[in-house]
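> for reference, the sequence and a predicted model appear below.
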Amino acid sequence: MTESPAQKPAAPGRFRLLLTRTSRLPVWWPLPLCALLGTVCGVSYGLLKAPEYAATSYVVAVPAKDSDPAAALGFAQAYGRIATSDSTLSYARVAAGVPARELRTRVETETSPDSPMIAITGTSSRPAEAADIANAVADAVFVSSNQVSKDTGVSLTLFSQAITPDEPVSLPAALSAAVGGCAGGLLGGLVLLVRPRRTNDVTPGGVPAPARHPEPAGERELV
């Protein structure tokens, strides 16, 4: 039983048509397309993602009267590391109103090699909660460190409490669009570098060009 023309697959013809239409485009067409897609993704991310706020509380390590001042710098580095430990977060979760597991992802600490100060930053989609997180963790570190201050010779003092931020720290839609456009343009440039070069194996009608065979030497002389 022979197959009717309507039942024959049309994929090869469509593929040739797609190759023909693509070959008519400029060679640099992936660059603006990727830049446009990146811009659209950046705008969507900036509009759909909830704004994020950050608040920072500062704690400073102070040496005792007869202690080495350099010890305060070393203990500030140590307390900065334990600020995100399980014991500290378990103590701070009550005041912050956030579970310890979630609190771990919302707290960042930063110390300086030149100053015995610890910066504790809390982040949240709500401004007041960001300040509460930073202050709760700072109080937890303050309490735990001062319980052993007689043995270490260093105590912590609250230098500055976190206040409710007025503006978010997340990227606005315009900036995220610019970042997305730049990333898309970079991706389009990479596509241009790795894409295969065009050949003339396909004619404008979508039919492969006939192969050219060299003429025999005798026939060229007769002509």
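Structure received. Residues are numbered from 1 along each chain as shown.
> going forward, measure contacts between C-alpha atoms and count neighbours the same way
Noted.
> other SSEs contacting the helix ranked longest in the chain?
Secondary structure assigned by DSSP state H gives helix 173-194 as the longest helix of the chain. Helices and strands touching helix 173-194, by 3 or more CA pairs under 8 Å, 6 or more residues apart in numbering; DSSP states H and E, are helix 30-48.
> got the contact list for the helix it packs on?
With contact meaning CA atoms under 8 Å, 6 or more residues apart in numbering, helix 30-48 is reached by 171-174, 176-189, 191-192.
> flag every buried residue along it.
In terms of neighbour count (16 or more other CA atoms under 10 Å), helix 30-48 has its buried residues at 30-31, 34-43, 45-47.
> so Thr121 touches Ala55, yeah?
Yes. Using CA atoms under 8 Å, Thr121 is in contact with Ala55, at 5.5 Å.
> between the two, who's got more neighbours?
Higher neighbour count among Thr121 and Ala55: Ala55, with 27 against 23, using other CA atoms under 10 Å.
> now the strands for this protein?
Remark: strands assigned in the chain by DSSP state E are 53-63, 107-111, 117-124, 154-160.
> possible to save those as a markdown table with distance to Ser145?
Output for the strands of the chain, formatted as a markdown table (distance: least, CA to CA, whole Å):
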| stretch | distance to Ser145 |
| --- | --- |
| strand 53-63 | 10 |
| strand 107-111 | 16 |
| strand 117-124 | 13 |
| strand 154-160 | 7 |
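> if any of the contacts of helix 30-48 are buried, put those into a PyMOL selection.
Burial among the contacts of helix 30-48 is assessed by 16+ other CA under 10 Å; the matching PyMOL selection reads:
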select buried, resi 171+172+173+176+177+178+179+180+181+182+183+184+185+186+187+188+189+192
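> comparison target below:
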Amino acid sequence: MTDSPEQEPAPHRRKGRVRARFARLLRWWTLPVWVLVGAVGGAAYGLLAPRQYTATSYAIAVPAKDAQPGAALGFAQAYGRIATSDSTLAYARVAAAMPVRKLRSQVRTETSPDSPMIAITGTSNRPGEAADIANAVADALFVSSNQVAKNTGVRLLSFSQAIPPASPTSPSARVATAVGGCTGGLLGGLVLLVRPRRTDRSDSAPGPEAGQPVAATVVPAPAGEATGKQRGRV
């Protein structure tokens, strides 16, 4: 006994839908791959990159007796800018034992708009060198600023010297791995969003179910052909 023609399309439609769903699942394989690649890259960076240590020295601007209190705040902002100037670093390079170009890349300063405090931070792959850089630049700034203290009415004093840090400030291998995995997942998600999507005809436009009649579409013939046929019959 053979199957009727109406029951044959149903298994084919089911297979087409299964294939379409399986294809959609395969499109997401790129996401875990991106996460894995990002995690491996972050772990490699955390293990192979040199450790970075930072040490900070603090200086404070103090106004003279006859100077206005607000003058110290303004000069603290100015001294924070000239702390990394060529003249200050040229004096500090002797105590830091490094050239000016390298010293400039390993020191930074920060000031506060609310207090006359200057933070001078040194960075190095050795904790002792990071503290030496911060203290050398701070001492050079004291010398240059106090030479003109009689004219400005503001003196710069040492508030706290930098000491060698006990732990690095660079991210650990675990943190780098987590950050790399999150970055890879984000990039993989963006790739899935921008890639073109293919539509499956068997899934988007399913045929009629088994046992249901198929509606036939009748296309009318052109007027010339219909007239010719009628004439032949006559």
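Happy to help now that I have it. The shown structure was predicted, so the numbers you read here are calculated from the model rather than taken from an experiment.
> ok, back up a step: what touches both of Thr121 and Ala55 of structure 1?
With CA under 8 Å, 6+ apart as the test, Thr121 of structure 1 and Ala55 both reach Ala134.
> check contacts around the residue nearest the centre of structure 2.
Nearest to the centroid of the C-alpha atoms of structure 2, with distances taken as CA atoms, centre = their mean, sits Thr183, at 7.2 Å. Taking CA under 8 Å, 6+ apart, we find Thr183 of structure 2 in contact with 35, 38.
> now do 10 Å
Counting by CA atoms under 10 Å, 6 or more residues apart in numbering, Thr183 of structure 2 makes contact with 34-35, 37-39, 42, 177, 189.
> give me the neighbour count for the nearest residue in space to Ala134 of structure 2 that is not next to it in sequence.
Leaving aside its sequence neighbours, Ala134 of structure 2 sits nearest to Gly122 (CA to CA, 6 or more residues apart in numbering; 4.6 Å). Counted by other CA under 10 Å, the residues lying close to Gly122 of structure 2 total 28.
> re earlier: structure 1: which residue goes with the residue nearest to the centre of structure 2?
Mapped onto structure 1 by TM-score structural alignment, Thr183 of structure 2 lines up with Ala183.
> any idea how far Ser67 of structure 1 is from that match?
53 Å (CA to CA, to the nearest Å).
> just to check, Arg21 of structure 2 is in contact with Asp203?
Yes. Counting by CA atoms under 10 Å, Arg21 of structure 2 touches Asp203, with 8.8 Å between them.
> please identify every residue contacting each of the two.
Lys15.
> more neighbours: those two, which one.
Neighbour count, other CA under 10 Å: between Arg21 of structure 2 and Asp203, Asp203 has more, with 17 against 13.
> quick check: chain neighbours aside, which residue is closest to that one?
Closest to Asp203 of structure 2 by CA to CA, 6+ apart is Arg17, at 5.4 Å.
> list the buried residues in the helix or strand containing that neighbour.
Element membership for Arg17 of structure 2 (DSSP states H and E) is helix 9-26. When burial is assessed from 16+ other CA under 10 Å, helix 9-26 of structure 2 yields the following buried residues: 10, 13, 16-17, 20.
> run the chain-centre distance for stretch 180-192 of structure 2.
Put simply, stretch 180-192 of structure 2 sits 11 Å off its chain's centre (CA atoms, centre = their mean, to the nearest Å).
> mean shift of it relative to structure 1?
Taking mean CA distance after the TM-score superposition for structure 1, the mean distance separating stretch 180-192 of structure 2 from the aligned residues in structure 1 is 0.5 Å.
> got a list of what Arg101 of structure 2 touches?
Shown in contact with Arg101 of structure 2 (CA under 10 Å, 6+ apart): 86, 89-90, 93.
> return the mean post-superposition distance for stretch 30-44 of structure 2 against structure 1.
Relative to structure 1, stretch 30-44 of structure 2 is 0.5 Å off (mean CA distance after the TM-score superposition for structure 1).
> of the strands of structure 1, which is nearest Asn135 of structure 1?
strand 53-63 (6.1 Å; CA to CA).
> apart from its neighbours in sequence, what residue is nearest Asn125 of structure 2?
Distance criterion CA to CA, 6+ apart; nearest residue to Asn125 of structure 2, sequence neighbours excluded, is Gln52 at 4.6 Å.
> the equivalent of that neighbour over in structure 1 - how many residues pack around it?
Aligned counterpart of Gln52 of structure 2 in structure 1: Glu52 (TM-score structural alignment). Glu52 of structure 1: 16 surrounding residues under other CA under 10 Å.
> now for Glu52 of structure 1: which residues touch it?
Glu52 of structure 1 touches 123-127, 130, 167-171, counting by CA under 10 Å, 6+ apart.
> as a markdown table, the residues you listed with distance to Asp151 of structure 1 would be great.
Converted to a markdown table, the contacts of Glu52 of structure 1 look like this (distance: CA to CA, whole Å):
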| residue | distance to Asp151 of structure 1 |
| --- | --- |
| Thr123 | 34 |
| Ser124 | 36 |
| Ser125 | 40 |
| Arg126 | 39 |
| Pro127 | 38 |
| Ala130 | 33 |
| Glu167 | 42 |
| Pro168 | 41 |
| Val169 | 40 |
| Ser170 | 42 |
| Leu171 | 45 |
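> any idea how far the alignment partner in structure 1 of Ser87 of structure 2 is from Ser144 of structure 1?
When structure 1 is aligned by TM-score structural alignment, Ser87 of structure 2 is paired with Ser87. Taking CA to CA as the criterion, Ser87 of structure 1 is separated from Ser144 of structure 1 by 9 Å.
> look at those two and report which has more neighbours.
Ser144 (18 against 14).
> quick one: that one and Leu89 touch, right?
No. Between Ser144 of structure 1 and Leu89 there is no contact, the gap being 11.4 Å when judged by CA under 10 Å.
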